[in-house]
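Asks: attaching a predicted model along with its sequence, questions to come.
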Amino acid sequence: MKRFNLLSFSVILISVIYIARLFYLQLLENDYNIPTLNSSAVKVVYDYPERGYIYDRNGILLVANQASYDIMIVPNEVKHLDTLEFCNLLKITKEDLIKKTEKAIRYSTRIPSIFLAQLSKTDYAFLQEKMYKYKGFYIQKRSIREYPVKSAPNVLGYISEVNEGLIAKNPYYQIGELIGTAGIEKTYEEVLRGTKGVKYIQRNRFNKEIGSFKNGVFDTLPVPGKDITLTIDSKLQQYGEALMANKRGGIVAIEPSSGEILALISMPTYDPNLMVGRERSANFTKLYLDSISRPLLDRGLQAQYPPGSPFKIISALTALQENVITPYTTTTCHGGYKYGSGAGSFMKCHCETGYPIDLNVAIYRSCNSYFSNAYRKVIEKYKTPYEGMNVWNKHVESFGLGNYLNNDLAVGQKGNIPDGDYYNRVYPNGRWRATATISNAIGQGEVLTTPIQLANMTATVANRGFYFTPHIAKHIEGVPLDKKFTTPNYTTIDKKYFEPVIEGLFNVVDNPRGTAHWSKVEGIDICGKTGTAENPHGQDHSIFIAFAPKDNPKIAIAVFVENGYWGSRWAGPIATLMIENYLKGKTNRPLVEERMFNGSIQEEYNKQIQGNLRH
């Protein structure tokens, strides 16, 4: 019995020793023996993965990779450098050499960093046979971006060198490495970048490389970035950009049934290939300093405009929900809406019917009087304007207005939907009434929206009361789509109130007296709303929102053309041409299309520039 107990004890003891030793070797020893970047005995070399490719919704390749080569420097290894010869070889000045070397020394004397980035294949072929002469320098291969389609730079974004502040926050990156800085490249940086491979190379006491550290047990292979399929329809995107030539503004098109962004256009634009290679920095500076055209501003996401008449849709739905009007409520318009006794208390209207009109006619004739009355009734329904304004605000914000929409886009502005607190700050004594805010009724006053917010609002109406958060990623290899993009967001408006409003929007285009009748497309039932937003800095902005078909809609769109006069002049034709192109695959209005392609508002922009210079 004693022998058996002794044997059992021995087996257990040996097992414990083996387990402890394995724990030490696999965990503790590995942790303490992985060399650090600052180790003089081991050289760390990174193997950079390819970034993931980016495709449009139909599989068209939008972003690929091309080979690039960086000259690396390890400052404490630089010996006997012939500076004149070296500078001539790299086509840099001696001042550049000193500046770049000092920057590398500040980072680390032992850790490799980029001395000269993104050499071309031609430069690499010329230099690779000569670099052995220059101790402390070597060439490292990596990939940079390439854009087969010269479109949508605001969507795709670009990559650039990480700065020292980001390196301090995120130890994954080293000086000189590249990171997504804008657009989809920024939003999905961790997905696209992949994972670097690492090789540890042993050195002897003479600093000579003698082989892999511990036979490569700590070495890792690079893991390529994941490919991303966007929701964008590249052909529709390019078509919209062509229609917006020589104009400024933003266009956003959304698929109402999913919230997928079909087009996200900002004009003026630029060739995304300008953000690649050694000229990237100079090109970026040039684009950044262009304060007139502002090509780096994503007008679809960041430009905030008064929404103008399309906002009357919200005024109508809010008034219906609050039971202060019905579809049959009428108002007589005498050329405008008078809301006070002062000389400036008259809101001019172009419908000038002179007879009672109901909701349907008010929408397709865009009557200021009707919607001003409806808005005023909502605010005055409650005991105080403060309470009424907060109720109105709640309804409006339920359409996604006044916030960032919680999407996967890199930039944005939230616009402005005022509430009671806002007007208490404007009028500190609290003595304000509905008439002080009456311009909100027609999308002027303090209301500001972005094109993507208006497009989302339009998709919400098309869906009869709900929307899916607009998003740009359709599919990511091996990564499920965030649930927030597949979960519907419901408004505070009952579904039954959308039908009479949609009927009015249909008549905007279909009725001969509708404000956008001449943009009608044969065979497509389009619901739309023209808008003209006042602009204190120049000619008014042209706005149009629409969705189609009327039933089971496939596309919702918002178009802003800066200084484009009225909605039906530029924005209306551009929106309906894009709808026609998307739903039919072609257009059949050559004269309208030609006018949009060749039309220019540059003269108006020049006037505005001259006016700004005078002031």
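Replies: Happy to help now that I have it.
Asks: can we go C-alpha only for contacts and neighbour counts from here?
Replies: Noted.
Asks: now find how far off-centre stretch 139-147 is within its chain.
Replies: Stretch 139-147 sits 25 Å away from the centroid of its parent chain (Cα atoms, centre = their mean, to the nearest Å).
Asks: contacts only, for the closest residue to residue 61 other than its chain neighbours.
Replies: Spatial nearest neighbour of residue 61, chain neighbours left out: residue 55 (4.5 Å); criterion: Cα to Cα, 6 or more residues apart in numbering. Counting by Cα atoms under 8 Å, 6 or more residues apart in numbering, residue 55 touches 61-63, 227-230.
Asks: restricted to strands, list the residues you listed.
Replies: Using DSSP state E, 61-63, 228-230 are the members of those that sit in strands.
Asks: which among the residues you listed gets closest to residue 278?
Replies: residue 63 (18.4 Å; Cα to Cα).
Asks: which residues in the stretch 1-150 of the chain form helices?
Replies: Along the stretch 1-150 of the chain, the stretches classed as helices by DSSP state H, counting those that start in this stretch are 2-23, 29-33, 83-90, 94-107, 121-127.
Asks: nearest to residue 369, out of the ones you listed?
Replies: Closest approach to residue 369 among the helices of the stretch 1-150 of the chain (Cα to Cα): helix 94-107, 66.0 Å.
Asks: put this beside the first:
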Amino acid sequence: MRKALLPSLIILATILLVIRIFYLQVVDETLKLKSENNAIKKKFEYPERGYMYDRNGKLLVANQASYDIMVIPRELKKTDTLEFCQLLNITKEDFIKKIEKAKVYSPRLPSVFMSQLNKSEFAAFQEKIRKYEGFYFQKRSLRDYEVAFGANIFGFITQVNEKLVAKNPYYNSGDLIGRQGVEESYEDLLKGIKGIKYIQKDKYNREIGSYKDGKYDTIAVQGEDINLTIDAELQKYGEELMINKRGGIVAIEPSTGEILALVTAPSYDPGILVGRQRSKNYTALYHDSIAKPLYDRGLLAEYPPGSPFKILTGLVALQEGVIDENSTVFCNHGFSYARGRFMRCHCRGGALQLHRGIYESCNSYFATAYMKTINKYAKPAQAVDVWANHMTSFGLGQFMGYDLPTGKKGKIPTSKTYKRIYPNGGWRSTTIVSNAIGQGEVLMTPIQLANMMAIVANEGFYFTPHIIKKIEGHQIDKKFTTKHTTTIDKKYYKPMISGLFDVYNMGTASALKVEGIDICGKTGTAENFAKIGGKRVQLKDHSIFVAFAPKDNPKIAIAVMVENGGFGSTIAGPIASLMIEKYLRQKITRLDLEKRILTTSLQAQYAKLGGLSEAVKLQLRISDSILKKKTQIPINKAKIDSTPIVKKVI
């Protein structure tokens, strides 16, 4: 009995193994399809990517047909290389290099030999493709931009790299993937699902028909269409206003957190990153270290917020009970305090209460309020952390969680910050008082500034800013419909809103009023330093403006940051007023402001930072054309020497 046990086990194991092999090779043939089977060829059918629309249903991004020439190195036969290269306008050296690269990837699998041929290029080569064994066409879908703006929002599509192919089995060499912007954030929905056809080949490597009559074939499924929260006309107008300027504009609908406009300047036409010139154009944009057109200043640029930060200083002081609406501070056009420090002030001076302190933007008032907040607690470290906790409730000093793949935290200092700066201690409220007016260690991004104004407009709450409005058949992520409440009681927002309203009536933005629209706003000017020639040099200040409108039932909150723009009421303020009127009325009545902004160039200021990039210089003619159409007046060439908008002629 014991002698028969071992042979029995061997026989049983053999039977099980034979059954398994029979099942895999005869019954279940999917293993053949997954392997590099020489007798079965995979043909992929690539779906169209989902379309993009704006909040009003305007088509922004569609698709166009494109063709890649694919090569399977093992199947190459003798080729008339000279004729082949002439057809594709490449050199023999390029031909050899591409073939060698394909062999490195895989001798048996298809690789992209040349990508993104348009219809005319494809037609010229299609007639002769049969002469070149080992080569075939792969139809794909490229983006077709219906607008020449919004590049930073859309992102772009590009070929996957080998690292991603190895990591994600869905992608093959030559496949396209979304990068940056919405294309990257919503890649899984936009890309759709590839279809696959399995083709049987004979021993001579000739195609003889569908494998198993197409039993395992699948059809391509188009990507999901999406509606963005962007208002296309507002976005376009914002980019026009920022010609010959650098900075960012962010507009948000306070009641929902939907991003209405996300402008970065300089920008570029998204259409230049489509087709065979994509690589060349992207390289030019990527290496433009002067204008940085790929750098989204609305999301990435961290600036001292300047006077708009006084809104938060005042709200925290009210919440902490160190001031009330009637608290009075005397300002002698400056604020002196211990250790020989002095803070200048540009208000009219005299005795000020909260309301006037806001609309005249009194440094003395808010410096006093800030120091009272810090001095309320026995230890400055404890006080700063209490203050920082209030700031955090506004989404500051952290990633905001919006649905775009790039961003910065900004900076809100805590006790740890000052322990690093002052390891021996000795710091106090007078040491860090610059925080009160948005200088010091405080940094914010334009989207954080816009969200701050949305919170004030809502009297204490906000929804995480987001760019997606609707996806057919899908629910929007719940985090975008979840209400966030700040640590400041609702009752303290009303006096702040009253003061911000009078910024337009009798304060620093009185010249920016739009008849019939009640706007609440705040001007800002932030000091601007840069290293030039190894030295720290103070340049023209950044121009900042934040606002929301209408005062009652607000529909738009906005932040404008213009680098080297000077006073907040000079450039950023007019842009904010124009954007608000454009959104609420779809027309402009303040044509005087529009004309001034459109014809203002700051390129002379930017030239001090290292000259003007070649991509910027190249576009002078396009800038002239855009501005002439908008203003219908002669453009002064001495003032407008270049433009940061990179168009299709790059």
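Replies: Cool, the structure landed. Because the structure is predicted, anything quoted here is derived from the model rather than measured.
Asks: and the TM-score between them?
Replies: Once superposed, chain against chain, the TM-score is 0.93 (TM-score structural alignment, normalised by the length of structure 1); 585 aligned residues with a Cα RMSD of 1.7 Å.
Asks: still on that earlier bit, okay, the contacts of residue 55 of structure 1 in a markdown table with distance to residue 41 of structure 1 next?
Replies: Below are those laid out as a markdown table (distance: Cα to Cα, whole Å):
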| residue | distance to residue 41 of structure 1 |
| --- | --- |
| 61 | 45 |
| 62 | 44 |
| 63 | 40 |
| 227 | 38 |
| 228 | 41 |
| 229 | 44 |
| 230 | 46 |
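Asks: most neighbours of all the residues you listed, which one?
Replies: In terms of neighbours by other Cα atoms under 10 Å, those top out with residue 230 at 27 neighbours.
Asks: how far away is that one from residue 66 of structure 1?
Replies: Distance, residue 230 of structure 1 to residue 66 of structure 1, using Cα to Cα, to the nearest Å: 21 Å.
Asks: next: residue 254 of structure 1.
Replies: From residue 254 of structure 1 to residue 66 of structure 1 the distance is 32 Å (Cα to Cα).
Asks: look at these two and report which has more neighbours.
Replies: In this view residue 254 of structure 1 and residue 66 are compared by other Cα under 10 Å, and residue 254 has more residues nearby, 29 against 13.
Asks: could you look up the SS state of the more buried one?
Replies: Judged by DSSP: H, G, I helix; E, B strand; the rest coil, the three-state class of residue 254 of structure 1 is strand.
Asks: map it across to structure 2 for me.
Replies: Structural alignment (TM-score structural alignment) places residue 254 of structure 1 against residue 252 in structure 2.
Asks: so who does its match touch?
Replies: 258-261, 450-451, 454, 465, 556-558.
Asks: ok, now residue 315 of structure 1?
Replies: Listed by Cα under 8 Å, 6+ apart, the contact partners of residue 315 of structure 1 are 371, 374-375, 441-442.
Asks: just the residues you listed now: which is nearest residue 147 of structure 1?
Replies: Taking Cα to Cα as the measure, residue 147 of structure 1 sits nearest to residue 442 out of the contacts of residue 315 of structure 1, at 42.3 Å.
Asks: to which residue of structure 2 is the closest one aligned?
Replies: Following TM-score structural alignment, the counterpart assigned to residue 442 of structure 1 within structure 2 is residue 437.
Asks: hmm, residue 368 and its match touching each other?
Replies: No: using Cα atoms under 8 Å, residue 437 of structure 2 is not in contact with residue 368; the gap is 10.8 Å.
Asks: when those two are compared, which one has more neighbours?
Replies: When neighbours are counted by other Cα under 10 Å, residue 437 of structure 2 and residue 368 differ, and residue 437 comes out ahead with 28 against 23.
Asks: what about the more buried one, distance to residue 604 of structure 2?
Replies: In this view, residue 437 of structure 2 and residue 604 of structure 2 are 28 Å apart by Cα to Cα.
Asks: neighbours around the closest residue to residue 258 of structure 1 other than its chain neighbours, how many?
Replies: Once flanking residues are discounted, residue 258 of structure 1 sits nearest to residue 468: 5.9 Å by Cα to Cα, 6+ apart. Using other Cα under 10 Å, residue 468 of structure 1 has 25 neighbouring residues.
Asks: could you do residue 38 of structure 2 as well?
Replies: Counted by other Cα under 10 Å, the residues lying close to residue 38 of structure 2 total 13.
Asks: OK, contacts around the equivalent of residue 129 of structure 2 over in structure 1?
Replies: Under the alignment (TM-score structural alignment), residue 129 of structure 2 maps onto residue 131 of structure 1. Listed by Cα under 8 Å, 6+ apart, the contact partners of residue 131 of structure 1 are 137-139.
Asks: make it 7 Å
Replies: For residue 131 of structure 1, the contact set (Cα atoms under 7 Å, 6 or more residues apart in numbering) comprises 137-138.
Asks: now the match of residue 254 of structure 1, nearest residue through space, not along the chain?
Replies: Distance criterion Cα to Cα, 6+ apart; nearest residue to residue 252 of structure 2, sequence neighbours excluded, is residue 259 at 4.5 Å.
Asks: can you name every helix or strand that whichever strand or helix holds that neighbour contacts?
Replies: Assigned by DSSP states H and E, residue 259 of structure 2 belongs to strand 258-265. Identification of packing neighbours for strand 258-265 of structure 2 by 3 or more Cα pairs under 7 Å, 6 or more residues apart in numbering; DSSP states H and E yields helix 232-241, strand 247-253, helix 297-300.
Asks: if we can go back for a sec, for the match of residue 254 of structure 1, give its distance to residue 583 of structure 2.
Replies: Distance, residue 252 of structure 2 to residue 583 of structure 2, by Cα to Cα: 11 Å.
Asks: to residue 200 of structure 1, which of the helices of the stretch 1-150 of structure 1 lies closest?
Replies: Comparison of the helices of the stretch 1-150 of structure 1 against residue 200 of structure 1 by Cα to Cα identifies helix 29-33 as nearest, at 11.5 Å.
Asks: distance from that closest one to structure 2 after superposition?
Replies: Compared with structure 2 after the fit, helix 29-33 of structure 1 shows a mean deviation of 4.6 Å (mean Cα distance after the TM-score superposition for structure 1).
Asks: so how far is residue 194 of structure 2 from residue 318 of structure 2?
Replies: Distance of residue 318 of structure 2 to residue 194 of structure 2, given as Cα to Cα: 58 Å.
Asks: so between those two, which is more surrounded?
Replies: residue 318 (22 against 18).
Asks: gap between the aligned residue in structure 1 for residue 275 of structure 2 and residue 146 of structure 1?
Replies: Matched to structure 1 by TM-score structural alignment, residue 275 of structure 2 sits across from residue 277. As judged by Cα to Cα, residue 277 of structure 1 and residue 146 of structure 1 stand 10 Å apart.
Asks: swap in residue 88 of structure 1?
Replies: 29 Å.
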